[in-house]
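Asker: mind folding the following:
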Amino acid sequence: MTIDASAFPSPRRRASARKRRRLALLALVGLALAAATALILNAFTDTLVFFRTPSEIAQRADAPGTRMRLGGLVKQGSVAHEGTTVRFTVTDNRADQAVVYVGMLPDLFREGQGVVTEGAVGPDGVFKADSVLAKHDENYMPKDVADRLKAQGEWRGGDAPAGAPK
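Answerer: Coordinates of the predicted model:
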């Protein structure tokens, strides 16, 4: 009885098949990793924005209840207090967005001041905020720092900034 040598693959052939399988597995893992990275980056595109303006909210027709941040200026004459509920309008001077908030407002909140609210637009088109962040004026300087600058004769401001002595 003779043994047919062609029935058994050579060691070189076996090594080559292992390398191909390993290469295919690495390619598959690389493809899965690239797809996962693309999905994650795509999901972050909307959430990387610090806030949306009223104009952007008007242009984008997001589904009601989509969480976002709304930023702009509190429109003059729009603030109305009803107990703990506050209604106001945020504007970017191109579009306005009505906002309703229940709770205590920050001390810096006032008409004409920058504000960022977090919440969602309801089915009625009103932004229901669950937090309100008032932005301070860029010229703000603590009173004691302004006093020291004036005492040293280094005060260069024309008008006293917010918080500075008059």
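
Asker: going forward, measure contacts and count neighbours with C-alpha atoms only.
Answerer: Will do.

Asker: spell out which helix or strand contains residue 29, please.
Answerer: Residue 29 is part of helix 11-47, with elements assigned from DSSP states H and E.

Asker: repeat for residue 149
Answerer: Following DSSP H and E, one finds residue 149 within helix 143-151.

Asker: and that helix, what's buried?
Answerer: By neighbour count with 16 or more other C-alpha atoms under 10 Å, helix 143-151 contains the buried residues residue 146.

Asker: distance from the chain centre to whichever helix or strand comes after the helix holding residue 29, please.
Answerer: Downstream of helix 11-47, the next assigned helix or strand under DSSP H and E is helix 54-59. Its chain's C-alpha centre and that of helix 54-59 lie 15 Å apart, by C-alpha atoms, centre = their mean, to the nearest Å.

Asker: and if you look at stretch 51-68?
Answerer: With C-alpha atoms, centre = their mean, you get 12 Å for stretch 51-68.

Asker: over to stretch 26-39?
Answerer: The answer for stretch 26-39 is 27 Å, by C-alpha atoms, centre = their mean.

Asker: list the buried residues in it.
Answerer: So for stretch 26-39, nothing qualifies as buried (16+ other C-alpha under 10 Å).

Asker: another one to check against the first:
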Amino acid sequence: MTPVQRRRLVWVLLVLLASGLATTLVAFALQRNIAYLYTPSEVLRGEHGTQSNFRLGGMVVKGSFQRAEGSLDAHFVVTDGDATLPVSTSRILPDMFREDSAVVALGRLQDGVFVADEVLAKHDENYIPKEVADKMGKAHTKHDVPMPAVETR
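Answerer: Below you'll find the predicted structure:
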């Protein structure tokens, strides 16, 4: 092997090693930042596993929203029609947050209460995010409970 060929081989090996290292780092970063969506029933069954952060999706139970005067601390209950899970947050809620409407919250489970770092809500009470509708639909077909009309966009 000539010195030029040897130099090229070293460069190719270094590029392959660097590419492999970069791919591995990106994969680890993405894996840590992925947040799966679960319904209250799935969370209570323990399907969320040991994930520290995940998304909770469902409908806000009518009459469950509570907020202390002069505070951002809010408490409400989310349901998928089969189970309910209390949610608390100290963040600003979106303007479109309403009771009896779809919500997706990103956070963690702590002592049986979902502590939300971020709450997402949609503007129309007839709209349920497709992921939530699919999961709630599966839960209701298992128990033969009719699902409300769902509009997907």
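
Asker: so after superposing, what's the score?
Answerer: The TM-score (TM-score structural alignment, normalised by the length of structure 2) is 0.58; 122 aligned residues with a C-alpha RMSD of 3.1 Å.

Asker: counterpart of the helix holding residue 149 of structure 1 in structure 2, which residues?
Answerer: Under TM-score structural alignment, helix 143-151 of structure 1 corresponds to no residues of structure 2.

Asker: helices of structure 2, start to end?
Answerer: Under the criterion DSSP state H, structure 2 contains helices at 3-33, 40-44, 130-143.

Asker: just these: most buried one?
Answerer: helix 40-44 (a mean of 19; mean count of other C-alpha atoms under 10 Å).

Asker: so what touches it?
Answerer: 48, 56-58, 78-80, 82-85 (C-alpha atoms under 8 Å, 6 or more residues apart in numbering).

Asker: and for stretch 52-64 of structure 2?
Answerer: Here stretch 52-64 of structure 2 has contacts from 34-40, 48, 75-80, 98-109, 132, 136, using C-alpha under 8 Å, 6+ apart.

Asker: buried subset of those residues?
Answerer: Buried members of these, scored by 16+ other C-alpha under 10 Å, are 35, 37-40, 48, 75-80, 98-109, 132, 136.

Asker: how close does the spatially most central residue of structure 2 get to residue 4 of structure 2?
Answerer: Per C-alpha atoms, centre = their mean, the C-alpha nearest to the average position across structure 2 is that of residue 55, at 1.9 Å. The gap separating residue 55 of structure 2 from residue 4 of structure 2 is 55 Å, by C-alpha to C-alpha, to the nearest Å.

Asker: for residue 140 of structure 2, same thing?
Answerer: Taking C-alpha to C-alpha, one finds residue 140 of structure 2 at 68 Å from residue 4 of structure 2.

Asker: what does residue 48 of structure 2 give?
Answerer: 55 Å.

Asker: before we move on, the earlier item: will you turn the contacts of helix 40-44 of structure 2 into TSV that also has distance to residue 10 of structure 2?
Answerer: TSV is the format used below for these (distance: C-alpha to C-alpha, whole Å):
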residue	distance to residue 10 of structure 2
48	46
56	50
57	51
58	55
78	58
79	59
80	58
82	61
83	60
84	60
85	57
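
Asker: nearest to residue 19 of structure 2 among the residues you listed?
Answerer: Nearest to residue 19 of structure 2 among the contacts of helix 40-44 of structure 2: residue 48, at 32.8 Å, using C-alpha to C-alpha.

Asker: I am finished for the moment; much appreciated.
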